[in-house]
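Peer 1: Sequence unavailable; structure follows:
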C-alpha cells in the first residue's frame, strides 16, 4: 500500500485551490461586476427614451453574464455550485441563465496520484486489491468530487467510483464566508432581500454533500421507494455498493446514457429531426418520467432528490432517465406535502375552468 504524502497532494493541487488567492480573485471579480452595474445605473439616468431601457439592460446583463461565467469557471469548486443555483430562470436575468446553465460539470480534475491516495486511505486497501480495472481518466469532475469508471474484483458489472477532491471542504468554507460578507453588503446597499439567510442555507446544504455515507443512504432510500411503488421505476437510480462507501468515497452502479444537455447534439449526429415525431415523443417521455418521479417523491414520500440540474440527468435507450447525485436531498413535513398536493389540485382544476 502506498504511503500517504499529504505534502505531495498539496503540491499537485492547482493554484486555484489556495485560499488567499481565491479570496482575492473573488473580491476583484465580484467588485468589477458590481461596479459595472452601478455605473450602468448612473448612465441610465441620462437616457430619456424609455423604449431603449430594456435593450440596454439586456446588453448589460449579457456583459455581466460573461464575467460571472468566467469567475465561476476559473475558480471552480463552490462557484460551480453558485452557477448551478443562479442558472435558474427564477433567480437571475435570462442572459445569466443562458450562460451559466452550461457550467454543470466543468471543475478541474484532481491528478490521479492524489485520487489514489484518497481512495487507498479511505478503503484501507490498494486500488489493485479492490478493483479489477480502474480508468485513471475521470468520466467527469464536479465541484466536490470526480468520478471514475471501474470494475470491482469478482464482479462483472462496471461501477462508478466517486472520489472527493482533497482539501475541497476547507476551501469551500472560505468561499462561502466571502459570499456571505458580500451578501450582507448587498442587503444593506442594494437588495431588499435576505440574501444572507440564503447563503446560510447553501452552507448547510453543501455541508451535507461532503458526507458520502449520507448520500449513499439517501440514494438507496429513494431507489427503494421508487422501485417498490412502481411496476417500473420512472427513473433509474444507481445501486450502491455498501461495502465500498466511506465519507469521501462512494462506489455505485454505472449508468449508461447521454447528459440531457447533449441530447440535441446526439439527435443531430443521428440525423433525427429535433422537431419530428420521434424527438417529440422522446421529450414527452423524459418530461413524464421526471414529473412522475418528483411527484411521487415530493407528494407521496416527502423525501426527494433536491438537485435536478442538467448535469445530474442522463438519458439512456428508449428515453430512459437516470437521476444521479444524491448529495442534496430534502425531507418535507406532512403539512407541506398536503399543501403542495392541494396547490396541484387547485391548479389542475383552475386550468380546466
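Peer 2: Nice, I can see it. Predicted, not measured: the structure shown is a model, and the values here were computed from it.
Peer 1: CA only for contacts and neighbour counts going forward, please
Peer 2: Will do.
Peer 1: Which residue ranges of the stretch 51-200 of the chain form helices?
Peer 2: Applying DSSP state H, counting those that start in this stretch to the stretch 51-200 of the chain gives helices spanning 53-75, 78-86, 94-100, 112-123, 127-130, 168-189, 195-209.
Peer 1: Including distance to residue 287, could these go into a markdown table?
Peer 2: Listed next are these as a markdown table, based on distance: least, CA to CA, whole Å:
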| stretch | distance to residue 287 |
| --- | --- |
| helix 53-75 | 28 |
| helix 78-86 | 20 |
| helix 94-100 | 20 |
| helix 112-123 | 36 |
| helix 127-130 | 38 |
| helix 168-189 | 33 |
| helix 195-209 | 26 |
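Peer 1: deepest of those helices, which one?
Peer 2: Across those, averaging neighbours per residue (mean count of other CA atoms under 10 Å) puts helix 78-86 on top, at a mean of 21.
Peer 1: Put this next to the previous one:
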C-alpha cells in the first residue's frame, strides 16, 4: 500500500500493512484503536525516509492512503477507492441538485395543474414588474430634482446655458422613465394598457410621456379564438358554434378590455357585432387595480406635489363597470330614452342590443366609417361641417341638458353612415355612437354652474366678466387664484396663463377677449403650454390639482370634439353651439327654481321679476347666438366656394370637388 502525497510512490511500512490485514473482519472498537494508534505514530524523519512527509494539522491519515479509503469508516466490508478533491466536491453537490430538481418539478406541476397557485405566481410577477419600474422612475426623478435644488441653492439667476441643461436633464429623465413604464405596462397588458392610453391622452403631461405611451393606443392584441370559446362556455354554457353562425375569427376591432367580431345570430338570423371581453382580463383585474393604487400612493408619498389620485379614483370607479357589459347595455338603453323626444331633430343613432351578459354582448351590426374618413364622406356626399356641428350638439345635449353623457367618444367609438331607411335624422347621414361602457352623471347644480361659466367665456372681457368667470370657476371646481388661468387655458386653447389683465402673450400676439376670438389649439400652443408648465414655479402641481378637483367628465368632453374633419367654419362655430345649449340649461334651471319658489313660498313679485329677468336673458342669448350662427355658416360656405375655385384651377372639376371635401390634392393623386 502506497502513501499519497509523500513525495513519491513509496510503500507503507511492513508493520502497518500487517496491521491493516489483521483488522479485516475485526470489531469496530479494534478498528478505532488502530486509527488512534496510527495517528499518534511518528513517521521517520525526512533524511531517513525521503519518500514520506509528516501529516499536516488538518490532514487525516487515512485520507492519505491509496488505493483504498477509509472515509466511509471501517464498517464496510469493502473499502471504496479514494476520489480526487474536485470529484468529491461534485459528489457532495449531487444531493443538492437532486433536491432542487425535485422542487422545480413540483412547482412546475403545481403551476400547470393548480390554477390558484398559477394565479398567485403570475400576480406576484406582474406586481413586481410595475413596482420595479415605478421605483426606478422615482429614483431617477429624485436625482434630477436634487441637482435642480443645488442650482437653486446658489441664490442667483441661472444662466441660459444652465437653464437649458436643466431642461435637457428633465427631458431625458421623462424619456427614460416613460420607456421603463411603457415596457412594464406593455408586458402586463390588460388594464395597464388602458392606463397607458389614458396617460397618452392627457395633453398637459410632458410630451416625452404622451409620445412614449402613444403606441399603446394601437397595440392591443386579440385573444385567441379557443380561449374566447372556453370563456363563453364557462359563462353561458354554450360555445361560439352554439350561439352564432358565420362567426368571423378575425376581430374587426380590438381594444384594451375587449374585442369585437362580426357574426350572424343563430336565434334571429341577423348580422350582429359580438363584443367579448379578453379571457385573461378578469383573472388579474383586482390585483392590478390594487397595484396601481399602491404605486400612486407611493409616488404621492415621495413627491407630495404630484397629484395623481384622480387617476386611481377614476380607475377604481369606472373599470369594474366597464368590465360588466350588462352595465354598458343599460347605459345604451338610458341614452336612447333621453334622446327620444328629439326624433326628427338629431342624427344620433344607437345600435340595438340583442342580449348582454357580463363578458359578452351581442348588438346590431353597423355599416359605416369613422367620422374623420373624408374620402367616405365625399363618396356619400356628407357635409363634414354638418357632421362636426352634430357632434357638438349631441354631446352638448348630454352634458348641459341630460346630465348623463358618454365619456369616451374617440374616433373608434363614433361612426357615420348614410341615412338608413326608417331613420329620423334631419340630415342625409346618421351618427352612430358605440361603446357605452363609460358614462358620467353630472349633478344639476354643477351642470348649471358650468353652463354659466361657459357663457361668461363667450362674453367679451371686462372687469365684470372676469369676476363672473372666476366666480363660476370657484363653484364648478373650487378653482381660484393661480389655478383659474389654467382652467381658462385648457378651455380656450390659449397658453398665456399669467393674469387676466394681460392682453398679449409672450409672442406679443393679441390675447382673445372671448371664445369667439379664440384660435385653434394647435401643436405649437400645446408645446408652449408644456414649456410653461416646466418653467413656472408650481404650475405643474396646479395642473395635477386641477385634474383632481375638476370633474373628469368635463375635461374629457373637450377632447371629444376633435379637429380632424378640417372644417371650414372655424372653432368658434362649435363654441356657439355649446353656448346655445348652455343658455338653454340655465333657462331650465331658472324655471325649476321658480317652480320650487312657488311651491314653497307661494307667489311673489320678487320671484316673478327674477323669472322674467331669466326669460329675457335667455331670449337675448338665443337671438344673439342665432345671428352669429348664421354669419359663421355663411362664412363657411364662402370658404368652401373658394376651395372649389382653387381646386378647379389646379386640376379641373375632380380636383375642385376634392378640395371642397377637404381632401388635399396630393393625397387624392396618390390614391
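Peer 2: That came in fine, so what should we check first? The structure displayed is predicted, hence computed values, not measured ones.
Peer 1: So which of the helices of the stretch 51-200 of structure 1 is nearest residue 270 of structure 1?
Peer 2: helix 94-100 (25.4 Å; CA to CA).
Peer 1: Tell me roughly how far the closest one lies from structure 2 on average.
Peer 2: Here helix 94-100 of structure 1, set against structure 2 after superposition, deviates by a mean of 2.7 Å using mean CA distance after the TM-score superposition for structure 1.
Peer 1: Likewise for stretch 28-42 of structure 1?
Peer 2: Mean for stretch 28-42 of structure 1 is 2.5 Å (mean CA distance after the TM-score superposition for structure 1).
Peer 1: center of structure 2, which residue is that?
Peer 2: For structure 2, the residue nearest the mean C-alpha position is residue 195 (1.8 Å; CA atoms, centre = their mean).
Peer 1: what's the counterpart of it in structure 1?
Peer 2: In structure 1, the residue matched to residue 195 of structure 2 (TM-score structural alignment) is residue 82.
Peer 1: ok, back up a step: of all the helices of the stretch 51-200 of structure 1, which lies closest to residue 32 of structure 1?
Peer 2: helix 53-75 (8.6 Å).
Peer 1: Residues in contact with the closest one: which ones?
Peer 2: For helix 53-75 of structure 1, contacts defined as CA atoms under 8 Å, 6 or more residues apart in numbering pick out 16, 22, 25-26, 29, 33, 36-37, 40, 44, 47, 79-80, 82-83, 93, 95-96, 99-100, 103, 106-107.
Peer 1: Can you give me the distance of residue 87 of structure 2 to residue 98 of structure 2?
Peer 2: Shown here: residue 87 of structure 2 relative to residue 98 of structure 2, a distance of 17 Å by CA to CA, to the nearest Å.
Peer 1: what's the neighbour count on the counterpart of residue 142 of structure 1 in structure 2?
Peer 2: Counting by TM-score structural alignment, residue 142 of structure 1 lines up with residue 255 in structure 2. For residue 255 of structure 2, the count of nearby residues is 20 (other CA atoms under 10 Å).
Peer 1: got it, and residue 331 of structure 2?
Peer 2: 21.
Peer 1: thinking again about what came up before, which residues are in contact with the match of residue 142 of structure 1?
Peer 2: Here residue 255 of structure 2 is in contact with 220, 221 (CA under 8 Å, 6+ apart).
Peer 1: and residue 39 of structure 1, what pairs with it in structure 2?
Peer 2: Checking TM-score structural alignment: residue 39 of structure 1 goes with residue 143.
Peer 1: Just say helix, strand or coil for the residue nearest to residue 123 of structure 1 when sequence neighbours are not counted.
Peer 2: Taking CA to CA, 6 or more residues apart in numbering, and ignoring the residues beside it in sequence, residue 123 of structure 1 has residue 244 as its nearest neighbour in space, at 7.0 Å. When classified by DSSP: H, G, I helix; E, B strand; the rest coil, residue 244 of structure 1 comes out as strand.
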